[in-house]
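J.: quick one, what's the 3D model for this:
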Amino acid sequence: MIWLKRLFKLFLFGMISGLILIVGFYFYIKDELPTEEVIRDVRFQIPMKVYTADGELISQFGEKRRIPLHYKELPQTLIDALLATEDSRFYHHYGIDPIGVLRAAFDTIILGKRTRGASTITMQFARNAFLTLDRTVIRKVKEIYIAIHIEQLLSKEEILSLYFNKTFFGNRAYGAGAAAQVYYGKDLDQLTLAQIATIAGLPKAPSNYNPLRYPERAKQRRNIVLSRMLTVGAIDKATYEDAIAQPITAKHHGAKITAYAPYVAEDVRKKMVEKYGLEQAYTEGFNVYTTIDSKAQKAAQQAVKDNIHAYDERHGYRGPTSYLWHESELTDASDTLESVEGQEDITNDHAQFESWTFEQINEYLENIKDYDDLVPAVVTNLTEKTAYVQLRSGIIDVIDWENMKWARPYISDTAQGPAPTKVADIIQPGALIWLRPNNDNSYRLSQIPDVSGAFVALDPTNGDIKASVGGYYFANNQFDRITQAKRQIGSNIKPFVYSAALENGYTLASLINDAPINKWDNKLGTAWRPKNSPPTYGGPTRVRRGLAESKNVMSVRLLRSVGINKTIEHMTRFGFAKSDLPKNESLSLGSAALTPISVVTGMSVFANGGYLVRNQLIDRVENIGGKVIFKNPKLVAGYQTPEVNAYDDTVESDNQESNELMPAPRVISAANSFLITDAMNATIWGGGNWSKGTGWSGTAWRAQSLKRRDISGKTGTTNDAVDTWFTGFNSKIIATSWLGFDAPGRPLGSVNYNTNLDNKQTFGGESGAKSALPAWVSFMHEILPSIPVTYREIPEGIISVRIDIDTGLLSRKTDHTTRWEYFIKGTEPTKYTDSNLPIRLDDNKDQIKEDDELF
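T.: Modelled structure (predicted):
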């Protein structure tokens, strides 16, 4: 009895001490326990997603990938797998499982090792959400208290939902939904039982059981999960045996990008970080909807790539990247070493003096990444008109003559070698080459391009950017040429010069002397001789034709007549910064350096009837719940009447963001816009009567292939064709195309005729019409069919009269020597033509012989 009393007292003392210890621990950590508000408001740190206007995913940003799911969206097999493996008594405890604790303690004491854990799912969630992974007593005590606290506040379903959304599953996947996408590229409800079990086994040790890095370990863990499911009756024997027989099928899957627009994504990322800060932008689960149209973006992307490759091909083949072996060296090994060491074209460290085996080539190619659409290949054999190549993964393909015959040697930007007659003139076995896929799954010989290109399209009525391509391959060069590259714009400046002239007394029928200019510059001690390209001069020429044919000397004369200051002031109405407009006569030829986005925005004033819209890429931002938290206000052309801010070059400030639509300021009259647009239509369609000998073509006549009379545009080429441009539009869409080298001052050069190619090829000097326009035409071929023909409305105050095409005066004739011309009422000619009357113009007889310049 004495011993029993002593044991009882000891037991009682232990209980009281334990209670005191528990209460003491509670008060010790009480202030560190999360409140109910914090527990319920668990932040998921969801990545930001960027979408097109039509809902296609462009990109996502954020270290942690999450796809939050409601409890009802969780597959029952996933719940069963987790409970069977981690906490089979989940529905029978209140945060901690005494039976589980005793069982774990028994295993540790009796067996001498820990065979199972005592942590419940609630405790695991408490640790993952609110604590560290430190193995300390105080951390474990906190974990227990938080688990009990959670059980008092949340239902079992809520706990499971939070667990499956918060737990780390490896490979930056937080939550089961993200894990399904990362490892299988599917939604959870599309996974097989074996795949579900693989995911359910990951929380125990995501790094050790990663199915991508350690497939065998993942398989063992998966089978343990399936075994537990069988033990608790969640699956039957047949289902179990079928599941464990399945291989590990996990592969890394990135986000389901359905609209490729990397330059757009980066621009949006920068804007969101600037607005919300890096942490908030990357973790709040923002859904950013851009103004991009997925069809337009795809068309623009393809147009830029095709145009760059077209330029690259007509300038010649720069040869294989390297040679892994040389066919000519497969002779005596001793002679080979001596002869090959002096050859400069063997640039690869792995160059061999015997042909490589299939396995060697395959291993080598596995270490070479694709360059956007270009894939590496090794030439293994030749016939006269075909090349046998080995691609990555051991694929053997045949490149036919039609896909290689373009490849005459590149000598320089202005010179090319003779057209090849057989494959051996181009490549030899052992060559490491680049191939570009055709639409029919065949391949075409290609090369990594040196030249760059850019393309941007927007809606001229509200400034919404519909497509934006800042370069050829974003992964290689993140410099966005649409928003960051200021390049001289050549004759793309002329519509603005001519617009200023119309505001200062000129009409489309006014005659300007198309004759050489010779102006002495006292500062430079030399003469400035701007000239046309080509250097032909037509004497007195109407303004309409001068703009359409891009006559340089006429643009200079107009600038002189209006005045540089007046012209610059007029140009600032189109959104151009005065600091970007040089205060000299070269401005009339396009010496101003501007970004493509500023050019297309300024030119949209002509497309929309005279209003300056604000280009914008982000339409709205939604939070994770789908609520719009930011809506970008739009400046809409003609939105409000009467017109506001007439001839004002300012734009409404951003403090009116609560208004979704605002009137865009009118910056030029509707009449001015209409006349310049109509003249730019002649840039494409020309004028006169070809059958009568009076026909003429504008510089953008190649755009006639679109067979649309409602389009207008302007080419642009700088000195030596360093930069080439084309901007074209109708009232619904406007786009600017640019082609040039990133290296400052490097000309695009010229090409001679390639006898291996068809008659449609471009040869001669590069220019806006030859180099930039093709991308615009390609884009519009895809876009215009969905846009109805929209003819320009004739504004109030515009009249048309019949004029003589030589003098610009009124004519009583109705034959090929006349045409109908538009005028602002009151500016039309009042005299009829008389062939006996001289045409009074500035005379300048100086002739010049220098090479072509800006036009």
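
J.: all contacts plus neighbour counts: C-alpha atoms, from now on.
T.: Will do.

J.: what sits closest to residue 491 if chain neighbours are left out?
T.: Closest residue in space to residue 491, ignoring its immediate chain neighbours: residue 716 at 4.1 Å, by CA to CA, 6 or more residues apart in numbering.

J.: one more, so I can put them side by side:
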Amino acid sequence: MYRIQKFLTSKLFVFSLLCGLFLCILGGAVFMRYIFSGIPPVYEMEEYTPSLTSKVFDRNGKLIHEFSIEKRSVVPLEEIPVDLQNGVVAMEDRVFFQHAGFSVRGILRALLNDIVTGRAKQGGSTLTQQLSRGVFLTQQKKIIRKIREIVLAVQIEHRFSKPEILQLYLNEIYLGSGAYGVKAAAKRYFNKELSELTTGEAALLVGLIPSPGNYNPFANPQRARERRNLVLQVMHEQGYISAEDLQKAKAEPLPEKEPTPDGDKPGLYFIEHIRRILEPKYGTETLWKGGLNIYTTLDIDQQAVAEEIMNKKLQEFDAVIAKGMGIEIDPNDPEADTHKADPGEENVPPREEYPRLQGAFMVRDVKSGAVRVMVGGRSFTQSKFNRATQAKRQPGSSFKPYVWMAALQQGYTPATLVKDLPTMFYFDGRNWHTFDENADLYSLDLAAQSFIGSKAFTVWVPQNYGGRSDGWITLRRALEKSKNLVAVNLIDAIGARKVIDVARKAGLTAPLPPVPALGLGVAVINMDEHLAALTTFANGGIHTDNYYIERVEDNNGRILEEHIANEREAFTPQNAYLLINMMKGVVQRGSGAAANRLKRPIAGKTGTTQSHRDMWFVGMTPHTAAAAWMGYDDDTSQEKYHWTGSTTARWWTEIMEQILKDEPADDFAVPEGISFSYINPNTGKLATPTDPNKFLEAFKKGTAPTSF
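T.: A predicted model of the protein is given here:
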């Protein structure tokens, strides 16, 4: 006993005690350093930006799409229903407004449960702890993580007010099906805004918090109902709702039908197009998680009309083709199953066994270039290939306006007589040449015989559609009748390089071969570029590129980019007007006559390629321009059905009847330097006062004919 007392009073004991104490302090310091090393600075939460949904709006401010990895929207607390706030507090942390970030009672209860069950399952976390875990920490159930969670929760409580913490929590919490935050969840489960939620719907969202998969109303309706009712019962017991409200909310039905994915909602080709523009510019992270607000040029109402009508008309053409194959389909139902004409026949072919026509349609503002409608095909879900922007197709005769503009630049007038005569071209290995232009078709055929079999020469004899030539006709009438012979003879007379120069100034960038057949549209071009180029003529010779995005804002409303108009004078307003005035004749008296039904001034041009593989119509008012195309992706010919650009003009007209219904029926403005004279449409000379066929033609001043 004496020895023990002596040791306790000895220096060795004191030293040992001090060493032990030092080691404990050192160990504690190391442990706390380890704990704090895994905790980020709490001030980062002030700048914390969760993964947000980027929203896409049409020209009228309608929300048309959302880019998101997680469905999430951040809203202030005052916009979140009180029932939803109360339900969360009642179920997840009833002493939320009293504790300092953690609850000792809750931790002890959870610890006891874990000991009894032998599993680290019970959470015991306050809302603040859940928030710290959701923002900064992992979900792994470890003691170290739990300690860090408590420390961080205390720091959060010290730095933020209770309403701020609750707001962060309600915007951060995951509620299943990709929905983060209560606003996204309200949209996901009920297709409603937060302000529209009922008490029962708010309780259902609260019930999802512990296990969104188990309490999903679409996957487990019975569990979801029981959980919702439990939330309501707890809210009643804690005085948040009355007994009457409790019974009323319990009687509410659960959502039965899960909201469908985008599917073929209108405008998906346009959405994909702007994604291809913005993603390389801002990066995937910013576009899909940055909460951008993207204001576009699209008119979603016009887009929906265009898609519906185009699909309906192409389905009618499909029915004609299918019938020729012995297959009957409902032309009014694109989703209808096919069946053979003989109902008793076995091995009924599926829908895919008859070819489906494809189409594209695009509308833009003449002056600004803003794209209002973009239809890249019949179904985005079936084919994401955008035929309005990605497909390169031959434009056929819709290319002829470039040739006619080149002629105007070389001094031709709409009344100039041009030759609609058979012409034989031959290629000597370097250049194209013509035979005697005065020879008849028989003589040309005879002359060609000497070249047959020669590898050094290529002979080409173009023809008009239908095979008829009219000799010499006015430049106007040649365009109205879409004369192929006139087009190639003009190129031969003025040179293919001048036509290419016109096309380049108008806005075409595609390779254009310097050959006589260029006037017949043998080059391959994109619809969007072709439409923008032809619109240059309707805009008084001023070219504007197509554009799709008005402005982009970040999630704080700061403007990241904004469209700035970029105009370029490509042609004189006088030449542009003369061409547009002739293109009006294509609609009034020529191949685009279907558009006359709109009863307004329209300039247009049809186009049909060899063997009817591509069928175009491009039409313009002074305010709006639109292009339509139909054909097959694999270039299948439809010559047997006699479909042409005039066929396309019919469904173009049906769409534009809706799109133009509120647009004033203005005519193209006549620029200074234009005069009008009555001419004889057959001779191109001045008409006599008594001439029954006289036609009022436009000319640049000083170029009108002077003889009768």
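
J.: and the TM-score between them?
T.: Taking TM-score structural alignment, normalised by the length of the second structure as the basis, the two superposed chains have a TM-score of 0.87; 663 aligned residues with a CA RMSD of 3.0 Å.

J.: and the aligned partner of residue 729 of the first structure in the second structure, how many neighbours does it have?
T.: Taking TM-score structural alignment as the alignment basis, one finds that residue 729 of the first structure is matched in the second structure by residue 620. Using other CA atoms under 10 Å as the criterion, residue 620 of the second structure is surrounded by 28 other residues.

J.: now do residue 96 of the second structure
T.: Applying other CA under 10 Å, I find that residue 96 of the second structure has 19 neighbouring residues.

J.: need the contact list for it.
T.: 89, 126-127 (CA atoms under 8 Å, 6 or more residues apart in numbering).

J.: list buried residues within the residues you listed.
T.: Burial by neighbour count, 16 or more other CA atoms under 10 Å: within these this picks out 89, 126-127.

J.: so what's residue 667 of the second structure closest to, chain neighbours aside?
T.: Across the structure, with CA to CA, 6+ apart as the measure, the residue nearest residue 667 of the second structure apart from its sequence neighbours is residue 601 (5.5 Å).

J.: report the secondary structure state of that neighbour.
T.: Counting by DSSP: H, G, I helix; E, B strand; the rest coil, the backbone at residue 601 of the second structure sits in coil.

J.: just the strands in the stretch 251-400 of the second structure please.
T.: When secondary structure is read from DSSP state E, counting those that start in this stretch, the stretch 251-400 of the second structure shows strands at 293-296, 327-328, 339-340, 358-365, 371-375.

J.: list the buried ones in the fourth one?
T.: Neighbour-count burial for strand 358-365 of the second structure, counted by 16+ other CA under 10 Å, picks out 358-365.

J.: contacting residues for the residue nearest to residue 667 of the second structure?
T.: Contacts of residue 601 of the second structure (CA under 8 Å, 6+ apart): 584, 621, 665-668.

J.: quick one: whatever residue of the first structure lines up with residue 388 of the second structure from residue 737 of the first structure, how far?
T.: Using TM-score structural alignment, the partner of residue 388 of the second structure in the first structure is residue 482. The gap separating residue 482 of the first structure from residue 737 of the first structure is 10 Å, by CA to CA, to the nearest Å.

J.: identify the contacts common to the two.
T.: Here residue 482 of the first structure and residue 737 have 454-456, 596 as joint contacts, going by CA under 8 Å, 6+ apart.

J.: quick check: residue 208 of the second structure vs residue 529 of the second structure, distance?
T.: Taking CA to CA as the criterion, residue 208 of the second structure is separated from residue 529 of the second structure by 51 Å.

J.: my bad, residue 481 of the second structure
T.: Between residue 481 of the second structure and residue 529 of the second structure the distance is 25 Å, computed by CA to CA.
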